[in-house]
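> below: sequence and its predicted model.
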Amino acid sequence: MQLGAFSISLSVKDLKASETFYRKLGFAPFGGDSEQNWLILKNGDTVIGLFQDMFPDNILTFNPGWNEAAENVDDFTDIRDLQKALKAKGVEFTTEADPDGSGPASFTIIDPDGNPILVDQHRA
C-alpha cells in the first residue's frame, strides 16, 4: 500500500511565530500563502505544513501520487483503491472519497489515539 509523500500539518496559534521557530531549525519556505494563514516548509525531505485557524488538531498527511517535492510519481495507488483496501481491513472513516470519482480526492481516518490522518490526492 503506497500512501505517498508524508508531512505533518500543524495547527498553529501564530503563523509568523511558528515560521520563525521552524526557520531556526533549518526549514525554508516551500509553498503556501501567509495571507491565507498557511505555509509549507521543508528541511531536506521533511515537510511541515503550518495552518493558522484552519483546523483544531495537528494532522498526519499523506499525498498519494506525490513525492516529498510535490512532484508527480509514475507508480502510485489511487486514493479510491487505498480507501477500498482500508475499508476491507475494518478501518473506520470520518470523511470519504467518492468511490466512483476520479482524480483529486481525500479521506480522513483517526488512529487509536485520536490522531487525525488525512490522505489527500492532488492529481489524477
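Sure thing, it's come through.
> contacts and neighbour counts: CA atoms only from here.
OK.
> ok, the residue nearest the centre of the chain - contacts?
Centroid check for the chain by C-alpha atoms, centre = their mean gives residue 61 as the closest residue, at 2.7 Å. Applying C-alpha atoms under 8 Å, 6 or more residues apart in numbering, we find residue 61 in contact with 6-9, 117-120.
> which helix or which strand is home to it?
If you go by DSSP states H and E, residue 61 is part of strand 59-63.
> can you give me the buried ones in the helix or strand just after that strand?
On the C-terminal side of strand 59-63, the closest following helix or strand by DSSP H and E is helix 79-88. By 16 or more other C-alpha atoms under 10 Å, the buried positions in helix 79-88 come out as 79-80, 82-83.
> try this one side by side with the last:
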Amino acid sequence: MKLGAFSVSLTVKDIHKSKSFYEKLGFQDLGGDITQNWLIMKNENCIIGLFQGMFEKNILTFNPGWNENAQNLESFTDVRELQKQLKENGITMLTEADDSTEGPGYFTIEDPDGNQILVDQHR
C-alpha cells in the first residue's frame, strides 16, 4: 500500500515560537502560510507541519501523489482506492473521501491508541 509522503502534523500554541524552535533543530520552510497559522517544515527527509488553532491533537499525515519534497509522483494509489482497501481490511473511517469524485480528497482513521491518521491527497 503506497500512502505517499509522511509527516507529523503538530498542533502548536504559538506558530512563530514553534517555527523558531524547529529552525534551531535544522528545519527549513517547505510550504504553507504562516499568516494563516500553518507551515510545513523539512529537515532532510523529516517533515513536520505546524498548525495553530486547526486541530485538537497531533496527527500522522500521509499525502498520496506527493514525494517528501511536495513534488508530484508519476504513479500513486488514489485516496479513494486506499480508503476502499482499508475498509475491506476492517478499518473504521472517522471521515471518508467522496467515492464519486476524482482528484483531491481525504479521509481520517484512528489507530488502536486513539492516534489520528490523515490521508490527504492534494491532486
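That came through fine. Predicted, not measured: the structure shown is a model, and the values here were computed from it.
> before we move on, back to that, quick one: what's aligned to the residue nearest to the centre of the first structure in the second structure?
Matched to the second structure by TM-score structural alignment, residue 61 of the first structure sits across from residue 61.
> for the second structure, which segments count as strands?
When assigned using DSSP state E, the strands of the second structure occupy the ranges 5-12, 28-33, 38-43, 46-52, 59-63, 93-95, 105-110, 116-121.
> ok, the residue nearest to the centre of the first structure to residue 102 of the first structure distance?
Per C-alpha to C-alpha, to the nearest Å, residue 61 of the first structure is found 20 Å from residue 102 of the first structure.
> ditto for residue 22 of the first structure
Per C-alpha to C-alpha, residue 22 of the first structure is found 36 Å from residue 102 of the first structure.
> compare these two and say which is more crowded by neighbours.
Ranked by neighbour count (other C-alpha atoms under 10 Å), residue 22 of the first structure and residue 102 place residue 22 first, with 17 against 13.
> so what's the residue count around the aligned partner of residue 13 of the second structure in the first structure?
Alignment note (TM-score structural alignment): residue 13 of the second structure maps to residue 13 of the first structure. For residue 13 of the first structure, the neighbour count with other C-alpha under 10 Å is 12.
> correct me if wrong: residue 13 of the first structure contacts residue 55.
No - look at residue 13 of the first structure against residue 55 with C-alpha atoms under 8 Å: they stay out of range, at 10.8 Å.
> need the contact list for the match of residue 13 of the second structure.
Here residue 13 of the first structure is in contact with 52-53 (C-alpha under 8 Å, 6+ apart).
> residue contacts, residue 77 of the first structure?
1-3, 64-65.
> how does it look with 10 Å?
By C-alpha atoms under 10 Å, 6 or more residues apart in numbering, the residues touching residue 77 of the first structure are 1-4, 64-65, 121.
> buried subset of these?
If you count burial by 16+ other C-alpha under 10 Å, the buried members of the contacts of residue 77 of the first structure come out as 3-4, 64-65, 121.
> any chance of the contacts of residue 77 of the first structure in CSV, with distance to residue 50 of the first structure too?
Output for these, formatted as CSV (distance: C-alpha to C-alpha, whole Å):
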residue, distance to residue 50 of the first structure
1, 27
2, 24
3, 21
4, 20
64, 20
65, 22
121, 19
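> perfect, I'm done here.
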